[in-house]
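Peer 1: Attaching a predicted model along with its sequence, questions to come.
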Amino acid sequence: MRIGEPDHARTSRARAAAGWGLRFAADWLSHITSSSLGERDRRRTLGNPEGKSIIERLVAFHDEEHQYRYVIVEAPFPVTDDISTRRVHAVTGDPTAGQVQWSGRFIPTGASEDEVVALFSGIHGGGLVALRTAFS
């Protein structure tokens, strides 16, 4: 399953690029209360307000393209084989602006496809709103 169209947020390209890395989620996501790195910065453990952990592993990182891809290793989500990508694109005609794209694909388990699409659309969409607010 893949979430239909990738979610986007437009903001200052420099600010978006500054906050796009794996390290910074707790700085701009209100539903993430902690973030720590391990495995030479390739594994991230996030904490949420309910005390549950989300463990992600970086699988691709392209600094020049402002893009990274990660998989969820462990999380309280009803999915398997989750892989997500975040990238910052330049906005044509405005060299100071950037557009953040966050997309993912997964296999639902224990929930309907529609329920899981709604869950991740909310996470990605809410995260992009928070990113735009934090870096605009």
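Peer 2: On my side now, so go ahead.
Peer 1: going forward, measure contacts and count neighbours with C-alpha atoms only.
Peer 2: Noted.
Peer 1: residue contacts, S12?
Peer 2: Contact analysis of S12 by C-alpha atoms under 8 Å, 6 or more residues apart in numbering lists 96-98, 135-136.
Peer 1: okay, now the closest residue in space to it that isn't next to it in sequence: neighbour count?
Peer 2: Nearest residue to S12, sequence neighbours excluded (C-alpha to C-alpha, 6 or more residues apart in numbering): A97, at 4.5 Å. Using other C-alpha atoms under 10 Å, A97 has 19 neighbouring residues.
Peer 1: take the one below as the second:
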Amino acid sequence: MVGKLLLRGMLVGLVAGILAFAFARVYGEPQVDKAIAFEEQQAQAAGEAPEPEMVSRVTQAGIGLATGVLVYGAALGGLFSLVFAYAYGRLGSLGPRSTSALLALLGFLAVIVVPSLKYPANPPAVGNPETIAYRTELFF
């Protein structure tokens, strides 16, 4: 039972990953390209040498993005299905839909809302780059 539920959760996570990849390619990547162009323009105006590209933007925006969102989607779907398998029947008389909706809401609050309110994103070219490690530690 749990194995089938885990497999289904991971498959649904893959489908969500495909949708997230399509959305990121259409709406996210053009904005990232604009931000990179802005940062390069600012660095050039300041007389700084361009930084070497360790991984090309084509790779980052293509196979790198796809790999990231698909693996993340499958992992999140699998984890959700395992938490559901544990919680179902232990939350009173909630049915499967109510249990999954409650778990999704709690997960959204814990993973997205609370960290975003506590540690908002630092836009490119605005913050102090020396604090990146500190902010990352705080977030985790």
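Peer 2: Great, that's in hand. Everything numeric in this text was worked out from a predicted model, so none of it was measured.
Peer 1: Need the TM-score between these chains.
Peer 2: With the length set by TM-score structural alignment, normalised by the length of the first structure, the two chains reach a TM-score of 0.25; 60 aligned residues with a C-alpha RMSD of 5.0 Å.
Peer 1: if we can go back for a sec, check which helices and strands the host helix or strand of the residue nearest to S12 of the first structure sits against.
Peer 2: Following DSSP states H and E, one finds A97 of the first structure within strand 94-108. If you count contacts as 3 or more C-alpha pairs under 8 Å, 6 or more residues apart in numbering; DSSP states H and E, strand 94-108 of the first structure packs onto strand 7-12, helix 13-19, strand 79-91, helix 113-135.
Peer 1: Tell me which of those sits most buried.
Peer 2: Mean neighbour count (mean count of other C-alpha atoms under 10 Å) peaks for strand 7-12 among those, with a mean of 21.
Peer 1: Of all the helices and strands packed on strand 94-108 of the first structure, which one comes closest to G47 of the first structure?
Peer 2: helix 113-135 (14.4 Å; C-alpha to C-alpha).
Peer 1: relative to strand 7-12, how tilted is that closest one?
Peer 2: Between the axes of helix 113-135 of the first structure and strand 7-12, defined by axes from the mean of the first three to the mean of the last three C-alpha atoms, to 10 degrees, the angle is 0 degrees.
Peer 1: Can you tell me which helices and strands helix 113-135 of the first structure packs against?
Peer 2: Using 3+ C-alpha pairs under 8 Å, 6+ apart, helix 113-135 of the first structure is in contact with strand 7-12, helix 13-19, helix 25-28, strand 94-108.
Peer 1: Identify all contacting residues around the strand holding A97 of the first structure.
Peer 2: Outside of strand 94-108 of the first structure, the residues within contact range by C-alpha under 8 Å, 6+ apart are 1-3, 5-14, 16, 78-91, 116, 124, 128.
Peer 1: Please identify the buried residues of that strand?
Peer 2: For strand 94-108 of the first structure, a neighbour-count test (16 or more other C-alpha atoms under 10 Å) marks 97-106, 108 as buried.
Peer 1: which one of the residues you listed is nearest E74 of the first structure?
Peer 2: For the buried residues of strand 94-108 of the first structure, the nearest to E74 of the first structure is F106 (13.3 Å; C-alpha to C-alpha).
Peer 1: Which residue, neighbours along the chain excluded, lies closest to the closest one?
Peer 2: Distance criterion C-alpha to C-alpha, 6+ apart; nearest residue to F106 of the first structure, sequence neighbours excluded, is D82 at 4.2 Å.
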